[in-house]
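# sequence isn't available, so here's the structure alone:
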């Protein structure tokens, strides 16, 4: 009976990954299926735990919404997902989906930093733009001030700095989280 329960969790995790894969900028951004060693434990862990993780990052999304008047809020959905390591990113905002989709690799940063990743990606979603320009800095600053985080102050040439604002320390092995270790 335990095998059946594990298999159900694996199937739920696999189905979840296939669903969020369609929301990424390109399907290869969400791909653990080629990882022969870890795909079964990753899918099983996701099948058992993703609702709890998504509830947490959805709470962060709602806090970000509170920084704006209701009529200024965009329709945004958010999901935790392992992003392929080759992309080297903690999260992404796909402004081309309706609703706008934020994907966060919660395995790439410590749980205490999940909020910062959500805030960063929310700024992209609110602006409806991928860039790290002065408009992005303005929205991010507004969010940071409202949420008690250190805000960025725009200076010419700070686009590279804004790519990782607020700063989040990366984990050593992002897949460890997704395996449940």
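Nice, I can see it. Predicted model only: the values in this text are computed from it and were never measured.
# C-alpha from now on. contacts and neighbour counts both.
Noted.
# which helix of the chain spans the most residues?
helix 39-65 (DSSP state H).
# tell me what that one is packed against?
helix 2-21, strand 76-80, helix 114-127, helix 134-147, helix 174-179 (3 or more C-alpha pairs under 8 Å, 6 or more residues apart in numbering; DSSP states H and E).
# let's have those in TSV, adding mean neighbour count and distance to residue 101.
Putting the helices and strands packed on helix 39-65 into TSV (neighbours: other C-alpha atoms under 10 Å; distance: least, C-alpha to C-alpha, whole Å) gives the following:
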stretch	mean neighbour count	distance to residue 101
helix 2-21	16	9
strand 76-80	21	5
helix 114-127	23	8
helix 134-147	20	17
helix 174-179	19	20
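# next, the one to line up against it:
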């Protein structure tokens, strides 16, 4: 379940190189490469690559624990193969995470810098619901799976309402941080 290309060494001594290669791999998993915020040729990009090279395994382990908690809400025969990875996402898309259902296994990318670590499970739950139904929409099937996950994991479940599509786009609600890149540079 590594994001690195086949044959590449997973052990890269230089944190900056490791971080840069990791971000390149995340771009390949995104719906379009520009969704991953790399900021090449800048001191910000250099700092982000170095930080990711040092700490990404720890962050991804926390996200995998959230993913496993979601899997635990379903019988094993109903669980879809899903990978989850942390990566900075471009501000222009305005999202905390997304699910790429076009890949097999399905891939969830989460920008953990956009919210508090206490809210990471909520973002994973939302994207897991998309992965579970294999659809990007926020319809009745999404509502049912999201409700099931929220109840199973102790999160407040959504309440059915007429404008359900718009309502579910941000459920469970997680306040955003003012500067998501500060996390990725090691300031938070």
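Yep, it's here. Please read these numbers as outputs of a predicted model, since none were measured by experiment.
# what's the TM-score here?
For these two chains in superposition, a TM-score of 0.94 is obtained (TM-score structural alignment, normalised by the length of the first structure); 175 aligned residues with a C-alpha RMSD of 1.1 Å.
# returning to that earlier point: now the longest helix of the first structure against helix 134-147, angle please.
For helix 39-65 of the first structure against helix 134-147, the angle by axes from the mean of the first three to the mean of the last three C-alpha atoms, to 10 degrees is 80 degrees.
# with distance to residue 165 of the first structure added, can I get the helices and strands packed on helix 39-65 of the first structure in JSON lines?
Converted to JSON lines, those look like this (distance: least, C-alpha to C-alpha, whole Å):
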{"stretch": "helix 2-21", "distance to residue 165 of the first structure": "25"}
{"stretch": "strand 76-80", "distance to residue 165 of the first structure": "19"}
{"stretch": "helix 114-127", "distance to residue 165 of the first structure": "7"}
{"stretch": "helix 134-147", "distance to residue 165 of the first structure": "8"}
{"stretch": "helix 174-179", "distance to residue 165 of the first structure": "19"}
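# of these, which is nearest residue 38 of the first structure?
helix 174-179 (7.4 Å; C-alpha to C-alpha).
# contacts for that closest one, please.
Applying C-alpha atoms under 8 Å, 6 or more residues apart in numbering, the external contacts of helix 174-179 of the first structure come out as 38, 41-42, 45-46, 82, 106-109.
# so where is it in the second structure?
The alignment of helix 174-179 of the first structure onto the second structure (TM-score structural alignment) covers residues 180-185.
# in space, what's closest to the spatially most central residue of the first structure - neighbours in sequence excluded?
Central residue check for the first structure by C-alpha atoms, centre = their mean: the C-alpha nearest the mean position is that of residue 104, 1.2 Å away. Setting aside the residues directly before and after it, residue 104 of the first structure is nearest to residue 91 in space (C-alpha to C-alpha, 6 or more residues apart in numbering), at 4.2 Å.
# re the thing from before, can you tell me which of the helices and strands packed on helix 39-65 of the first structure comes nearest to residue 160 of the first structure?
Checking those against residue 160 of the first structure by C-alpha to C-alpha gives helix 134-147 as the closest, at 11.5 Å.
# please name every helix or strand in contact with the closest one.
helix 39-65, helix 114-127.
# what residues does it touch?
63-64, 67, 119-120, 123-124, 126-127, 129, 150-154, 162.
# quick one: average offset of the very next helix or strand once past it versus the second structure, please.
Next along the chain after helix 134-147 of the first structure, taking DSSP states H and E as the criterion, comes helix 159-162. Compared with the second structure after the fit, helix 159-162 of the first structure shows a mean deviation of 0.9 Å (mean C-alpha distance after the TM-score superposition for the first structure).
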